[in-house]
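Participant: pasting the structure only:
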């Protein structure tokens, strides 16, 4: 008997079907306009773009222009790159424009789909960002699709790491900008650390299309983007602790692989304390429970995690003496990214690498909060349906499954579950051998470098030629993926998320043509293309006859999406294919999530060596386990986000305040308000409301006025005057402080004074915000314990974070007022002394740079934390010939924003041209 829900779906269709049906009239409209746009010449397409821009400026909506704009874009793409978009690609573009995620299978042409909503929304002149998962894809897509946008009269830019500032500014000013999620987030943080509007890169956050949206907005959203600077060096402590960890017995700690955490047992604490005393790390008489031991306990915990939970060639690799993290979702190296809280340093100590100093946070943002800045967001991926709830709840994004252009012909086998890993691998090698003998290309998916290399050894032993794609072969990635569809090819890959290169049956024809032209530059390119396309057609037919691409996965991932991404590599655009998962009870997912019951059941069934259990029920129970893990991970991300939202509200206030200051020509009104508020606080402190004159502390107020306001006012005398109340003293102090600042402005000159006020304000805001971030980190780490007292940690965090923010603003007002009261024009003697001091600092920096590395090695660049910002080395050669520290006549005439002629790499205004 059918349920009510099933009957309703049969009659009305699923919600997804109804969304697809609703776009059909729009697609028909676009198709009906095609002949009209085909008749236009190339200049006519650009003229249409100008016409659309004018209509939008005159108030016409984007939805009204959509059919014409999409028709124009389709024609532009057909002429520029020879691709005519299918109806389903137009559908995908419509859903993106509406602020949804278009779930489109691999090989359905998502790169082209993004051009439609990008073109339409760029007509507003506000700029569109297309977000990719790595720099290679950002550059490739920008180069390829810029031909389309160029044919329509729009500009395209691409943003990448270590890009020259002028080039980056031009890229952001373009109509459509391609960039990675990391670079966009970092540029947002960097922009909000700049001191002038002209230095900022990004424009408003209007519309973004996120490619591989599940990878970027879900997988990578667990780690915040952090820009940081080095703090004190604790290398010796890490090395000393690293030597202790191997001496600990297994019963000294308990390990939780699910949450990646380790905790010491009571016996372990005692043993650890003895070892720390014996090595002199913990002073005699001090226990691990003393407040002074917090740092040591923290580092020991991180050392234990580094040894027991982080494995070389799985979580990281060691390259050129550096620990480089591996992205667990894409299998790529994350160069420049570092684990925080001293964990990266603990791994460096374990591997015997040079330990980089720990870092302090200068600015941070989560991907969730960065992407929620956009007025409108759209996303594309092959696998989003399993995370639909998270996308809707956190980003307000609906997920629409767009039908494939041709029906899927791939055969998906039930999982095969073996008792041991050895039996599983034997069966995998046998299965690859069978497929290889009939010429069927095989893509083997593994979950770590270690396992990919183990399988590679087994295949080598069996005499099977193959390619390995993991973080070590990162550079040959596109080539290996392009060859994976060739007749009889065997490819082992750690992860296939966001590879960006389609696996085409018979091999990638464009790659073959490109290689042939490079090998013989004199030959006729058209003749080469014709010859290779003819040979490719035969290869493709042979591969299809052999069954298409066979995807063989060696393990289930925690997330169903990653499994579906791998499976989706086969059967693109209606091609034949097959996918199969080979599992064992020793796999991480099976082991951590309850394989004991299954093991007992298989033992009772009397399974023989090498036999596998294959049944749809097993698939369902595995999917349930994966759904539980996904749910738990979502809860973790949701909880993290709730905490980060508190900081995000404060971040928005601070960043908006900074921007307001940078935009203002004159900030004297802001500093005056701050000064008057400081006066209010001082008067309220020393002359409390509703008190008599004999209860006033005028001596204290006099001293505070000198310290905080720089004003030597006769406060005690005022207090003795008849009829003088707190309000009159307040007014007199305000007048005295205003006069003192007016005198300074006259001495410096109004323009210089305005510049000084702006710089003091921005620098103080930045300093206070950094200190506040650190305080919030500490609060976050301890607030969880409030749960033991039956208090909600999140509410406690919100309340205390708000109080901390209030006290930060109060401290900001005081510091700005204090600093402005102390500045004064410097005398010639003081100027000479300052130049001598600068010369000594330069010499000291030069010595440090020379001592840091042998003369043959490049100057090292300090590492940055987590996903790290760049930190520069020391430039030593002066930019101006004959430069003399103590003689300004030899400096030339640099403007305030030019590089300083001393060669420090700083701007002139921040170096030799700075105001004391």
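Facilitator: That came through, no problem. Remember, it's a predicted structure, so these values are computed and weren't measured experimentally.
Participant: use CA for all of it now, contacts and neighbours both
Facilitator: Will do.
Participant: count of neighbours near residue 540?
Facilitator: By other C-alpha atoms under 10 Å, 19 other residues sit near residue 540.
Participant: C-terminal to the one helix or strand it maps to, what's the next element?
Facilitator: Following DSSP states H and E, one finds residue 540 within helix 525-545. Per DSSP H and E, the first helix or strand lying C-terminal to helix 525-545 is strand 549-553.
Participant: Outside of that following strand itself, list whatever touches it.
Facilitator: For strand 549-553, contacts defined as C-alpha atoms under 8 Å, 6 or more residues apart in numbering pick out 435, 440-446, 485, 505, 543, 566-567, 569-571, 576-582.
Participant: how big is the angle separating it from helix 525-545?
Facilitator: With axes from the mean of the first three to the mean of the last three C-alpha atoms, to 10 degrees applied, the angle from strand 549-553 to helix 525-545 works out at 60 degrees.
Participant: Taking strand 549-553 as reference, get the angle to the next helix or strand after strand 549-553.
Facilitator: Going down the chain from strand 549-553, the next helix or strand is helix 560-567, by DSSP H and E. Counting by the same axes, to 10 degrees, helix 560-567 lies at 150 degrees to strand 549-553.
Participant: now what about helix 560-567, what contacts it?
Facilitator: Applying C-alpha under 8 Å, 6+ apart, the contact partners of helix 560-567 are 106, 329, 382-384, 386, 445, 495-497, 551, 553, 556-557, 579, 623, 626-627.
Participant: here's the one I want to compare it with:
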């Protein structure tokens, strides 16, 4: 109550922020006559003057009013657009490193030019991040005219660019690109072997367009660069055949549950019942897939993994909803946009299970080489800002994760859209009939309609229904962004009916009467004057008919997506309306809605074909959506907590790589590693405070020969009078230094530097890759520690730290051993770079990985890498019978040493 009273007197924090910004708007407006009087040359010369003032000690805040006035004047001359006062406020919010929430159609693309220009004056580079390639190209081309007029360069980052072009784009004052490309370039840079091959500049300032989509919706899973593993793919097809027969054999009870498994659609997991486990075990044995032991024997863990993923593929993932089959490939459909995501793959073998299910070629699983979450990538920018039409519902998450506050910018003209109450029906069929009836009514009065759906399957159901009723319409699903923009731009024409996934065409305005610029580009030879007159006439017709009517066919799990769909109507004060049609069979109602809602509607006497419309229903649905939003926020926070552990290690490794690459010579680093390795070897064979007769002198001599290629009389030295561990270590170090110096003299300084740096970098990459794999395994099983009353996160931190320390020790030993054994038969004129590793870039989709697997992808199970075998199959004399032996396991030859010190040595 007190808070409400305080807000009434002092205003909200948003009101107070806007009041401060409006004072600066007045200062910018006061400069307009002076700036407008400048000719083009004088206006363009302002950029050089601003940079000189920055060099003289002024700050960007000092320049802001004049710089914004310059951008507004340049936009009038180059683009024919003048920034509104509310757009100036939006630009100041972005410059302050906050999120600017502006309704659809308020010109966010133009708003960004203000903060982009001001911050680009520093010469440190500004990144503008968009949700797709089409918008990146479009905005860079359109706004690049403005920046070019003012003397700034613009680049664009999209897939398929070669390295020089990519490097030049990053070198521009302003760089447009997609979130995935920026992130993958960062990971790729940290896999390069020369500084001059890197493309990214040091991070400075980024503005994220559709910030909620990128920093919220896509942040539940990381970006991953992976390489091929040795895992065969035939097992997926074998297991899928068994699982298909297994599911067909089971019965479904009266309660709708299958006797062999239980599934949780909220968590997207499936678990076999005891009967199911027994049945599938028998079927696998009969099919020869499970030759030895039971399903849950240790040697058969990989088969359990394959069965589990095949079950998920067949019970939780539907064709034309979660994915489509195209050109003998499984192509994922983004649950938020309905777009095809070429190149993306589901995690942890799920994609391979779907390939086996759909009888397309099963691709190899991959092993993680590098990964980063969007949270940790975007937090690399010292200054980050964003803009969207829907951010307030997630304001807490933006503040907690990114330290970004949200400022709601008022519209230039008041919103006139009529947001009507939801209509709830008993069945989906009744709901679709009601949607079709409303579409017919709108078409009869010439009112354009945008129908939002949540999947391709549902958009096709509505399309088929309209076809039967002979209602002409356009369908937008899983098409290219360019086609998408073309169709969505004309969705405001009189009587136009467009069916689209909820966010299709985001970034392109729906203008009532049609889009003049788009039609002019698509219809060469058309008379511009006649076209403008036609569109003006159509616009008047559409406004008289009530503007764009947005129909939602289902509530999305996030209120933001619903608000985005609604926001397509009523831009810049245009008339419009929106209404959502729901049924008790909708996923949100079925999975997250109140169990009492169905009973309540029946008690109210709801008949077939009738709908219930009441504000209480809206509130109940909002509560259900809030439940899902909270659950998804918890999932993203959980991902981030675990990734923060890896992030600290990733920063350290990447900093080390950069240090190695920038150093003229790494000889001192290598020498320090060699000393640490010798100290470790000596300490391993000479216990603390032990007498010389207790030393393992012979074993130490073997270790030194294995690692350092030194044949030293350790046994004789140990027998000398008065020798101690310190003197022995000094002799070994001296011998190692002499051997290294002799090798360096033989190779020459240039080649020695090259060899040392190459081995150091390649070995670091190798042990880091193995470490990532180890963290994957640790992450998957760490949740079980909770049953022992231990905090899984603390356990993960502790063990990950120990693994990182072990990785550094392994790095030192491998580098030292490799340099000691390296041989150059002839001196090459120009040493070739290391061979490229075939890599796959992927971004697992939110909602398509089980929560416990949402951290990394793809993952290879340890049991998948070690060939199942029986003890009597292993012949110590025949390495081909050993399978793939982990480096820290005892060597199968029977020597008693670890494999890495015996047959697996470098």
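Facilitator: Happy to help now that I have it. Treat the numbers as computed from the prediction; the structure is a model and nothing was measured.
Participant: Let me see the TM-score of these two.
Facilitator: Once superposed, the chains reach a TM-score of 0.90 (TM-score structural alignment, normalised by the length of the second structure), with 834 aligned residues with a C-alpha RMSD of 2.1 Å.
Participant: picking up where we left off before, from the contact counts, what lies against the helix holding residue 540 of the first structure?
Facilitator: Helices and strands touching helix 525-545 of the first structure, by 3 or more C-alpha pairs under 8 Å, 6 or more residues apart in numbering; DSSP states H and E, are helix 509-519.
Participant: quick one: buried residues of the helix it packs on?
Facilitator: Neighbour-count burial for helix 509-519 of the first structure, counted by 16 or more other C-alpha atoms under 10 Å, picks out 509, 512-513, 516-517.
Participant: And for stretch 718-735 of the first structure?
Facilitator: The neighbour-count check on stretch 718-735 of the first structure (16+ other C-alpha under 10 Å) flags 718-719, 726, 729-730, 732-734 as buried.
Participant: Give me the helices and strands touching the longest helix along the first structure, please.
Facilitator: Ranked by residue count and defined by DSSP state H, the top helix of the first structure is helix 616-663. Where contact means 3+ C-alpha pairs under 8 Å, 6+ apart, helix 616-663 of the first structure is packed against helix 367-371, helix 560-567, helix 750-783, helix 793-822.
Participant: who wins for proximity to residue 843 of the first structure among these?
Facilitator: The closest of these to residue 843 of the first structure is helix 750-783. By C-alpha to C-alpha, the value is 26.4 Å.
Participant: Mean per-residue distance, the closest one versus the second structure.
Facilitator: Compared with the second structure after fitting, helix 750-783 of the first structure has a mean deviation of 0.5 Å; criterion: mean C-alpha distance after the TM-score superposition for the first structure.
Participant: Which parts of that helix count as buried, going by neighbours?
Facilitator: 753-754, 756-766, 768-770, 772-773, 776, 779-780, 783.
Participant: next one: stretch 784-795 of the second structure
Facilitator: Of the residues in stretch 784-795 of the second structure, 792-793, 795 count as buried by neighbour count, 16+ other C-alpha under 10 Å.
Participant: Tabulate the helices and strands packed on helix 616-663 of the first structure (JSON lines), appending distance to residue 539 of the first structure.
Facilitator: Output for these, formatted as JSON lines (distance: least, C-alpha to C-alpha, whole Å):
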{"stretch": "helix 367-371", "distance to residue 539 of the first structure": "44"}
{"stretch": "helix 560-567", "distance to residue 539 of the first structure": "22"}
{"stretch": "helix 750-783", "distance to residue 539 of the first structure": "58"}
{"stretch": "helix 793-822", "distance to residue 539 of the first structure": "60"}
